[in-house]
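>>> Predicted model and sequence follow; I will ask about them next.
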Amino acid sequence: MATVHNTKPLSSRTVETMKPGDKIKSDTGENIGLRVKCGATGLKTFFYRYTSPITSKLVQVKIGNFPETSLAEARLKLQELKQVRRQGRCLASEAKEEKWQKQQEREQDQELELGQRSSVEKSFTVEKLVELYLTQYIEDRKSPSGKVIAGARKPKGQSETRRTLYGDVIPKLGEMPANAVTRKAVVDMVMAIVQRGANVQAGNVLRELSAAYEFAIGLGYFSDEFANPAILAKSSLRQAKMKLTHQRGKRVLPDTELVALLKWLPGSDYTATQNVLRFTLWTGCRTGEVCNAAWKDIDLKKRTFHIRESKTEVERYVQLPSQAVEFLKTLRLITGDYPFPS
């Protein structure tokens, strides 16, 4: 931008009326070196232009913006800067040096932070990842006040999840840093489970390991660039058409076999087991639901069985057939709180 060399000193009015596109205006007399420019947004800036005593090149230093910095204040600051220049110092060079120094400090801080994070991540093994997931999410835990906080799973599910992870994940990957586990390492672990014929267990292991990683990622245990290796492995196995779910049952009892079974059960051994099987056949309930049945959930008058806890976590009422009602009336006389005690 061109400069207008004034023969008259700058005035507040001159600065105030400057518009975008106007040439840079300069002061005169003892204030020579003071300049003001109006930017494209209309912002007016005072700066000191001088020859550096160090590089012998023309440089400039910002003084302030108008009207926050008045013309009188800019002139006072100018005299201070000139005094510094007379001492052989170059403020522009010092500002660049300070900026470079701060950049170096930021880079060093970032390197230190990365080093510390790397050290922490190396000590955060897969076993610690699993324990974090189990103790802070899946299982019941106590608050600082001593109050018990229910886990995400019921007691049976808690023990099954711990057994699943400690049975297959910990022996293979437990000592590895959690951030060093690769897609291939997870795929190899899952395929080893598949090779022993436990496809469903392989799917369970992969699901729980993936959930453990997601839990830790959510708590900030990994960098923003980290990718869940279990999710990556799941994608690879899906592409390979690897089935990790149970096969739908194909064997069913035809009517003739069902009749034969119902006739055979009353005279079979293991009374408790035969009672569960008979009630299961009459109602179509899961054997686990039958074993957990309590008399408080059974209404013989309304002929209903209230299932409060099920595999799908949805409670429901089951209508009881007449055979089941008569059978329960007999059991009521010889059992306590539960019709099918273990």
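Ah, there it is.
>>> C-alpha from now on. contacts and neighbour counts both.
Fine.
>>> R35: how many residues sit nearby?
When neighbours are defined as other Cα atoms under 10 Å, R35 has 24 of them.
>>> And for E94?
Counted with other Cα under 10 Å, the neighbours of E94 add up to 11.
>>> SS state for it?
Following DSSP: H, G, I helix; E, B strand; the rest coil, the label given to E94 is helix.
>>> Okay, helices next: where are they in the stretch 51-200 of the chain?
Here the stretch 51-200 of the chain has its helices, by DSSP state H, counting those that start in this stretch, at 71-86, 91-123, 126-133, 155-164, 170-173, 183-195, 199-218.
>>> Now do the longest one and helix 71-86, the angle between them.
If you take axes from the mean of the first three to the mean of the last three Cα atoms, to 10 degrees, helix 91-123 sits at 80 degrees to helix 71-86.
>>> and A293, which of the helices of the stretch 51-200 of the chain is closest to it?
A293 sits nearest to helix 155-164 of all the helices of the stretch 51-200 of the chain, at 16.1 Å, using Cα to Cα.
>>> Which residues does the closest one contact?
Residues from elsewhere that reach helix 155-164 (Cα atoms under 8 Å, 6 or more residues apart in numbering): L134, I138, E139, G151, Q201, N204, V205, E208.
>>> so how far is E289 from the fourth one?
Looking back up the chat, that one is G151. Counting by Cα to Cα, to the nearest Å, the gap from G151 to E289 is 22 Å.
>>> What's the local residue count around L58?
By the measure other Cα under 10 Å, the count of residues near L58 is 10.
>>> shouldn't it be in contact with S93?
No - the criterion here is Cα atoms under 8 Å, and L58 misses it with S93 at 11.3 Å.
>>> Put this next to the previous one:
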Amino acid sequence: MAFDARAAKLLQPGEYLLIGDCPGLRLTASEERRSWAYRYKSPVDGKMRQVQIGRWPVMSPPAAMIAWEALRSRRDAGEDPALAKKQAKAAVVTKKKEDAYTVRRLCDDYLAGHVDVHRGESSRKEMRRLMSKHLDAIADRSAQSITRSDAFDLLESMASTPVSAQTLRGELGAAWDYALDAGRLPDSVPNWWRLVMRGRLKSKGKSRGGVKIGTIKRVLSQTEIGTLLRWMPKLTPLISDALTLYLWTAVRGVEIMAMEKEEIQEERDGWWWTIPKRKTKNARHENATDLRVPLVGKALAIVHRRMSLYDGYLFPAPTKLGHTKQQVIGTSVARRMSYNTVQVERNLEK
């Protein structure tokens, strides 16, 4: 191979020196360096391409010729060396992006972009608690690397709490759908959370006194309602008023505790409690309306009495919400049940 080192040194930026015995091999010049390159017609799409080989004088002419022969052989075999190099770099970049998009980031995106926008405060807190508690094993892994067995193992480890497992399964399925829709995961990534353990995460019902009582729900009989009403005077005014409103209005405890004076109005056909849509369970539904509840009998008497005592919330409390939480009522009633072991233990300690 004839090579003129003096001519190579005199090359100006943008100029090149052809190597006659090696078709396509050239020495190109820039402001900073001189580099060996192989220019050829791509066998893939017929376009002219150029691939860098090395720098001169670090790479000697004989070494450049050896590298050129290898590239030319690949080209003659139908490969496009420059295109292959470009695709390899793109694959590395894609791999880094895939590795960077972890399960933790995917869940954070879902919580911020969907849950925080469309859910209430209690639901937002519960979703964060659930994911924070159960995802440690896979949180820092690439979301794309999660396999069917990974999803199965996680849900299987929660078999003792099937309701929580079922909730987490649904939320992770929604999170993966959210990432796929947003283009943060390739379309080829399967959403295993929608497929594994389907129909197998079923609650066995709550336990009462150490005995499973099943999942069947029932209503109080007339006799039981009578017993409850006779039992009311033993309760505090707060609990008694709340339980009475449960019975007389059939409204959820969350809405009863958040009742406000301005929501109570006397109309031509009697007294009405108008619960704003934003306070109801249907708040997320576009076509839902305010909930209208008639107030009669003991329910009306309780509301009038509390309206005379309080402005704003009728069940006020020094909490962040400004009113008593529904859990306070449920817990207070549960502690008075005969099957409540905590209450029994407390009585034995007295």
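Received, thanks. All figures in this text were calculated on a predicted structure; none of them were measured in a lab.
>>> Structural similarity score between the chains, please.
Once superposed, chain against chain, the TM-score is 0.61 (TM-score structural alignment, normalised by the length of structure 1); 233 aligned residues with a Cα RMSD of 2.8 Å.
>>> can you count the residues close to the residue lying closest to N65 of structure 1 once chain neighbours are set aside?
In this structure, N65 of structure 1 finds its nearest non-sequential neighbour in T45, 4.4 Å apart by Cα to Cα, 6 or more residues apart in numbering. By other Cα under 10 Å, the residues close to T45 of structure 1 number 21.
>>> Tell me how many other residues surround the residue nearest to L58 of structure 1 when sequence neighbours are not counted.
Counting by Cα to Cα, 6+ apart, T51 is the residue found nearest to L58 of structure 1 once chain neighbours are left out, at 4.4 Å. Counted with other Cα under 10 Å, the neighbours of T51 of structure 1 add up to 14.
>>> Next: E326 of structure 1.
Other residues lying near E326 of structure 1 total 12 when counted by other Cα under 10 Å.
>>> Which element, helix or strand, includes it?
Assigned by DSSP states H and E, E326 of structure 1 belongs to helix 322-332.
>>> Structure 2: matching residues for that helix?
Using TM-score structural alignment, the residues of structure 2 aligned to helix 322-332 of structure 1 are 297-307.
>>> what comes up buried for that stretch?
Buried residues in stretch 297-307 of structure 2, counted by 16 or more other Cα atoms under 10 Å: A299, L300, I302, V303, R306, M307.
>>> compared with structure 1, how much does it deviate?
Its matched residues in structure 1 lie on average 1.5 Å from stretch 297-307 of structure 2 after superposition (mean Cα distance after the TM-score superposition for structure 1).
>>> Figure out how far that stretch is from the centre of its chain.
43 Å (Cα atoms, centre = their mean, to the nearest Å).
>>> ditto for stretch 131-143 of structure 2
Stretch 131-143 of structure 2 sits 11 Å away from the centroid of its parent chain (Cα atoms, centre = their mean).
>>> what does F305 of structure 1 align to in structure 2?
By TM-score structural alignment, F305 of structure 1 lines up with W273 in structure 2.
>>> how close does the counterpart of K99 of structure 1 in structure 2 get to R75 of structure 2?
Alignment note: K99 of structure 1 maps to G46 in structure 2; criterion TM-score structural alignment. G46 of structure 2 sits 12 Å away from R75 of structure 2, going by Cα to Cα.
>>> Just put the helices of the stretch 51-200 of structure 1 in CSV and tack on distance to K234 of structure 1.
Listed next are these as CSV, based on distance: least, Cα to Cα, whole Å:
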stretch, distance to K234 of structure 1
helix 71-86, 66
helix 91-123, 23
helix 126-133, 18
helix 155-164, 17
helix 170-173, 17
helix 183-195, 8
helix 199-218, 7
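>>> who wins for proximity to G336 of structure 1 among the ones you listed?
That would be helix 155-164 among the helices of the stretch 51-200 of structure 1, by Cα to Cα, at 23.4 Å.
>>> Give the aligned range of the closest one in structure 2.
Counting by TM-score structural alignment, helix 155-164 of structure 1 pairs with residues 121-130 of structure 2.
>>> mind listing what K172 of structure 1 touches?
Contact partners of K172 of structure 1, counting by Cα under 8 Å, 6+ apart, are M189.
>>> redo that, cut-off 10 Å
Going by Cα atoms under 10 Å, 6 or more residues apart in numbering, K172 of structure 1 touches V126, Y166, A185, V186, D188, M189.
>>> Check V200 of structure 1 too.
V200 of structure 1 neighbours (Cα under 10 Å, 6+ apart): I193, V194, L206, K243, L244, T245, H246, Q247.
>>> In those, which residue is surrounded by the most others?
Going by other Cα under 10 Å, L206 tops the contacts of V200 of structure 1 with 25 neighbours.
>>> Isn't it up against A185?
No - the pair L206 of structure 1 / A185 is not scored as a contact, 11.7 Å apart, by Cα atoms under 10 Å.
>>> so what sits against both of those two?
With Cα under 10 Å, 6+ apart, L206 of structure 1 and A185 have common neighbours A230, A233.
>>> Report how many residues lie close to the aligned residue in structure 2 for A202 of structure 1.
Aligned counterpart of A202 of structure 1 in structure 2: A165 (TM-score structural alignment). As a burial measure, A165 of structure 2 scores 23 neighbours (other Cα under 10 Å).
>>> now swap in W176 of structure 2 and tell me
Neighbour count for W176 of structure 2, taken as other Cα under 10 Å: 25.
>>> next one: V59 of structure 1
By other Cα under 10 Å, neighbour count at V59 of structure 1 equals 15.
>>> Distance-wise, check it relative to A95 of structure 1.
On the measure of Cα to Cα, V59 of structure 1 and A95 of structure 1 end up 11 Å apart.
>>> What of R106 of structure 1?
For R106 of structure 1, the distance to A95 of structure 1 - Cα to Cα - is 16 Å.
>>> Also F340 of structure 1?
85 Å.
>>> the more surrounded of these two?
F340 (20 against 12).
>>> need the contact list for the more buried one.
Here F340 of structure 1 is in contact with 271-273, 275-276, 279, 290-295, 331 (Cα under 10 Å, 6+ apart).
>>> Tell me the secondary structure at it.
Applying three-state DSSP: F340 of structure 1 is coil.
>>> Repeat that for M242 of structure 1.
Assigned by three-state DSSP, the conformation of M242 of structure 1 is coil.
>>> What's P186 of structure 2 aligned with over in structure 1?
With TM-score structural alignment as the criterion, P186 of structure 2 matches S223.
>>> name the element its match belongs to?
Here S223 of structure 1 is assigned to no helix or strand, by DSSP H and E.
>>> ok, it - how many residues close by?
S223 of structure 1 sits with 13 neighbouring residues when counted by other Cα under 10 Å.
>>> ok, now D241 of structure 2?
Residues near D241 of structure 2, counting by other Cα under 10 Å, number 19.
>>> That's all I had, so thanks and see you.
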